[in-house]
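Sharing a model prediction with you, sequence too.
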Amino acid sequence: MSLSAIWLDNLMKVTPRKTSKTKVKTRWSKPAEGSLKFMADEASLGCPGDSGVGGILRDEHGNSLILFSNSTGNFDSNRAELLAVKEAVLIYASSRWCSSHPLLLECDNGNVVKWISNPQMVPWRLRKLVI
């Protein structure tokens, strides 16, 4: 079993669903040569609800370099996704690759992408996670 499959399996255990699991095929796009890509995501059971975060750092060949997952508590999806992105950035900043490899950070929450691009748009209750 690949590291990413183990990570996804563990993330699903953090927030168990009452319905059956549905497998979704996804396609990974590699970063530019010499760069790294950190994919961060959250899972929430309800809004707000029990949530967890996770991420995977890969090189341009798709090799997994770092994996993380954590239970975050009772949050909505926006706060949980911000926590996932923040954790990914902190892990990358303390990694041996920080000074030698540019980072591409990917998340799937449109609000989080907008807020990171324009911190003045972040709701006040979430601002400390971005600024």
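Received it, and whenever you're ready, just let me know what you need.

can we go C-alpha only for contacts and neighbour counts from here?
Will do.

how long is stretch 41-58 end to end?
Length of stretch 41-58, first residue to last, C-alpha to C-alpha, to the nearest Å: 15 Å.

what's next to it, contact-wise?
By C-alpha atoms under 8 Å, 6 or more residues apart in numbering, the surrounding residues in contact with stretch 41-58 are 4, 7, 11-12, 14-17, 36-40, 64-77, 80-81, 83-85, 88, 107-108.

what ranges do the helices span in the chain?
3-14, 77-93, 110-117, 127-130 (DSSP state H).

any idea of the angle the third one forms with helix 77-93?
Angular relation of helix 110-117 and helix 77-93 on a 0 to 180 degree scale: 50 degrees, by axes from the mean of the first three to the mean of the last three C-alpha atoms, to 10 degrees.

Below is structure B, check it against A:
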Amino acid sequence: MSRDPISTERAPAAIGPYSQAVRAGQTVYLSGQIPLDPATGELVTGDISTQTRRVFENLKAVCEAAGGSLDGVVRVGIYVMDLSDFAQVNAVMAEYFQAPYPARSTIQVAGLPKGARVEVDAVLVTG
């Protein structure tokens, strides 16, 4: 099976040796997105809701570059610096998804790249 990289200028460029996403058949594995502004490559300022919206906008752009949309996302992994942000992250996620919701895990971590407070990765099925 081939592995085809997916990339778009509408989401931040990778900051390491990885692709924004990789397609394997009809499944697209989206790398974790942190709240970077794709135009500047800088972390957005603001509260956890602002950062989470930027993350989902970045993921949305990668899904669209893969020929899909957030509606095709079947799994989401959320990494937060502080689980007390859980309710606000949930509220923002509800702006981008509707039932039936993707499967999900939420994990508190000790650190994220560039001092971000949230990172999200996803699995998209297209076709």
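Perfect, thanks for sending it. Keep in mind the model is a prediction, meaning the values are calculated, not measured.

Mind telling me the TM-score for this superposition?
Put the two chains on top of each other and the TM-score (TM-score structural alignment, normalised by the length of the second structure) is 0.34; 69 aligned residues with a C-alpha RMSD of 4.2 Å.

Please dump the helices of the first structure into TSV; it should also carry distance to residue 45 of the first structure and mean neighbour count for every row.
TSV is the format used below for the helices of the first structure (distance: least, C-alpha to C-alpha, whole Å; neighbours: other C-alpha atoms under 10 Å):
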stretch	distance to residue 45 of the first structure	mean neighbour count
helix 3-14	10	15
helix 77-93	9	21
helix 110-117	19	15
helix 127-130	21	14
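
Export those as TSV, with columns for distance to residue 46 of the first structure.
Below are the helices of the first structure laid out as TSV (distance: least, C-alpha to C-alpha, whole Å):
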stretch	distance to residue 46 of the first structure
helix 3-14	13
helix 77-93	9
helix 110-117	18
helix 127-130	21
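
For the helix or strand harbouring residue 28 of the second structure, name the packing helices and strands.
Take DSSP states H and E as the rule and residue 28 of the second structure turns out to sit in strand 27-33. Other elements packing on strand 27-33 of the second structure under the criterion 3 or more C-alpha pairs under 8 Å, 6 or more residues apart in numbering; DSSP states H and E are strand 21-24, helix 48-65, strand 118-125.

Recalculate using a threshold of 6 Å.
strand 21-24, strand 118-125 (3 or more C-alpha pairs under 6 Å, 6 or more residues apart in numbering; DSSP states H and E).

out of these, deepest packed?
Among these, strand 118-125 has the highest mean neighbour count (mean count of other C-alpha atoms under 10 Å), at a mean of 23.

Taking strand 27-33 as reference, get the angle to it.
170 degrees.

who touches strand 118-125 of the second structure?
26-34, 72-80 (C-alpha atoms under 6 Å, 6 or more residues apart in numbering).

from the residues you listed, which would you call buried?
27-34, 72-80 (16 or more other C-alpha atoms under 10 Å).

if I look at residue 38 of the first structure, how far off is residue 73 of the first structure?
From residue 38 of the first structure to residue 73 of the first structure the distance is 22 Å (C-alpha to C-alpha).
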